[in-house]
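> Pasting the sequence and the predicted coordinates here, then a few questions.
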Amino acid sequence: MKLYTFFRSSAAFRMRIALNCKGLAYEPLPVSLPEDEHKLARYLTVHPQGLVPALEDGGKIYVQSLAMMEYLEETRPQPPLLPANAEDRAYVRAVAQIIACEIHPLNNLRTLRYVKKNYGLDEEGVNVWYRHWIAEGLNGLEVFIASSKKHGKYCYRDQITIADCCLVPQVFNAQRYRCDLAPFPTIMAIFEECMKLDAFIDAQPSKQPDAA
C-alpha cells in the first residue's frame, strides 16, 4: 500500500491517521505542494485533479480522503472507524463532512493562494481570511458535537472514528494560523484525547519524512 502525501496537507493527515488506526503499513510517497509537484504530468497520471492524498492499493488508485477512509472501512473493517448502527454512522459522517466539505475547502493552500493573488491580500490579510472561516466553521461544529449527546472522549463516545481522523488535522491547521480556539472546549477536549494515541502522534506533520 502506498500513500501519496504532503506532510502539512490536512487531507493526507486524515489518511495517515486512518491507516495507523487500522494498523496498516504503507509507503509514504511525498508530493511537495509548495514546489508544485502535484501539477507535474507524472503525478497527474496518478490523480487527475492534482490533489493529495492518493492511495495505491493492489495496483489501483483511490482518491478523496473521505472516500478512501470508507474504502478502508469496507475492505479492512477491523478495528472499525464507523459505529455499528445507521443513526450513529450518519452522525459521524456528518462531523467528518462538516470539516472536510465545509471548513477545509475555504482554507486549503490553493484557496489561500488564489485570494492572495487575485484580491491583493498581504500575508496578514490571508491570515484574517483564514481565521474568520475557521472561527465560523468550528463554531457550528462545536455546537453540533456538543448538542448531539453522542460524544465522549472522542467525537463518538469512546470510539475513534473517521470524525476524529478529520477533526485533529483541522485543529492542527487552526493552531498553525494562531486561531483562538478557546471558544471550542468540546473540540479541544476531543483533540487532546486523540493526541494521546500513537496513531495520531505518529501521523502528525512533524513526524513525516518530508517535514525536514
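Received it, and whenever you're ready, just let me know what you need.
> Every contact and neighbour count from this point should use C-alpha atoms.
OK.
> Now for the closest residue to Pro83 other than its chain neighbours, how many residues are close by?
Spatial nearest neighbour of Pro83, chain neighbours left out: Arg89 (5.3 Å); criterion: Cα to Cα, 6 or more residues apart in numbering. Residues near Arg89, counting by other Cα atoms under 10 Å, number 18.
> now do Trp133
Trp133, neighbours per other Cα under 10 Å, totals 16.
> After the host helix or strand of it, which helix or strand is next?
According to DSSP states H and E, Trp133 maps onto helix 123-148. As assigned by DSSP H and E, the chain's next helix or strand after helix 123-148 is helix 162-176.
> Comparison target below:
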Amino acid sequence: MVLHGFWRSTATWRVRIALALKGLAWDTAPHDLRTNEQRAADYLALNPQGMVPALVIGDTVLTQSMAICEYLDEIHPQPPLLPQTPLARARVRAFAQVVACEIHPLQNIGVLRMLKARGQDQAATDGWARAVIERGLEACAALIAAHDGPYCFGPQVTLADVLLVPQLSNARRFGARFDFGRIAAVEEACMALPAFADTAPDKQPEAD
C-alpha cells in the first residue's frame, strides 16, 4: 500500500490518520506541491487531477481523501470511523464536508496562487485564508455544540475528527482563530492519540 502525498498537505494527513487508526502499514511516495511535483507525467497517470493524496493498493488507485477514508472504513471496519445509525452517520458526514468542501478548497495552495496571479499580495491572500477558515470553524463548533466530548461526536473518534485536526494545522499556519466552542479541546484529545500525533506533518521524514 503506497500513499502518494505531501507532508504538509492536510488532505494527505487525513489519510495517514485513517490508516493509523486502522492499524495498517503503508509506504510513502512524496510529491512536493510547492514545486508542482504532483503535475509530473507519471503521477498524472495515477491521478489525472494532479492532486494529493492518492492511495495505491495493488492495481487499484484511490483518490480524494474522504473517499479513501470511507473505503478504508468499509474494508477494515474496526475501529469504525462512522457511527452505527443513519442519523449519526449523516451528522458526522455533514461536519466532515464543511471541512472538505467549504473550508479546505477555498484556502488551498491552488486558490491562493490564483489570487496572487490576479494581483493580491501575501497579506491579502493570508487574510482570505484566515477568513475562510474562521467562518468554517465557527460553523463546525456549532455542529458539535450539543455533543459531549472528548471527540467531535462523543467518546469515539469519527471521520469528523479525522477531518478537523489537520484543518487546525492550516489555521495555525495562517494565524486563524479556532477558539470556537469545543474545537480546541477536541484537537487536544485527538493529539493525545498516536494515530494523530505520530502522523502529524512535522513527524514526516520529508518535512522541512
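Perfect, thanks for sending it. The model shown is predicted, which means the values in this text are computed figures rather than measured ones.
> Please state their TM-score.
The TM-score (TM-score structural alignment, normalised by the length of the second structure) is 0.97; 208 aligned residues with a Cα RMSD of 1.0 Å.
> re the thing from before, any idea how far the helix holding Trp133 of the first structure is from the chain center?
Helix 123-148 of the first structure has its C-alpha centroid displaced from the chain centroid by 15 Å (Cα atoms, centre = their mean, to the nearest Å).
> Tell me which residue of the first structure lines up with Pro155 of the second structure.
If you follow Pro155 of the second structure across to the first structure using TM-score structural alignment, you land on Asp158.
> for Arg135 of the second structure, that is, sorry about that
Residue pairing (TM-score structural alignment): Arg135 of the second structure is matched to Glu136 of the first structure.
> need the contact list for its match.
The contact partners of Glu136 of the first structure, by Cα atoms under 8 Å, 6 or more residues apart in numbering, come to none.
> Distance check, it against Ile61 of the first structure.
Distance check for Glu136 of the first structure against Ile61 of the first structure: by Cα to Cα, to the nearest Å, it reads 34 Å.
> same thing with Asn127 of the first structure?
Applying Cα to Cα, the value for Asn127 of the first structure to Ile61 of the first structure is 34 Å.
> what sits against the residue nearest to Ala146 of the first structure when sequence neighbours are not counted?
Leaving out its chain neighbours, the residue that sits closest to Ala146 of the first structure by Cα to Cα, 6+ apart is Thr186, at 6.4 Å. When contacts are counted by Cα under 8 Å, 6+ apart, Thr186 of the first structure touches 142, 145-146.
> swap in Leu3 of the second structure?
26-29, 53-56.
> rerun at 10 Å
For Leu3 of the second structure, the contact set (Cα atoms under 10 Å, 6 or more residues apart in numbering) comprises 12, 15-16, 19, 26-30, 52-57, 61-62.
> looking at this, it is in a helix?
No. Secondary structure of Leu3 of the second structure (DSSP: H, G, I helix; E, B strand; the rest coil): strand, not part of a helix.
> Tell me how far it lies from Thr63 of the second structure.
To Thr63 of the second structure, Leu3 of the second structure is 10 Å away according to Cα to Cα.
> ok, back up a step: the residue nearest to Pro83 of the first structure touches Pro80, doesn't it?
No. Counting by Cα atoms under 10 Å, Pro80 is not a contact partner of Arg89 of the first structure; they are 11.2 Å apart.
> Tell me how many other residues crowd Thr75 of the first structure.
Using other Cα under 10 Å, Thr75 of the first structure is surrounded by 9 other residues.
> same thing with Trp128 of the second structure?
Other residues near Trp128 of the second structure number 17, with proximity taken as other Cα under 10 Å.
> so how far is Leu115 of the second structure from it?
Counting by Cα to Cα - Trp128 of the second structure and Leu115 of the second structure are separated by 9 Å.
> Need the overlap of contacts for these two.
Counting by Cα under 10 Å, 6+ apart, the residues touching both Trp128 of the second structure and Leu115 are Gln122.
> Taking the chain centroid, which residue in the first structure is the extreme one?
Centroid-distance maximum for the first structure: Gly120 at 28.4 Å, with Cα atoms, centre = their mean.
> Many thanks, have a good one.
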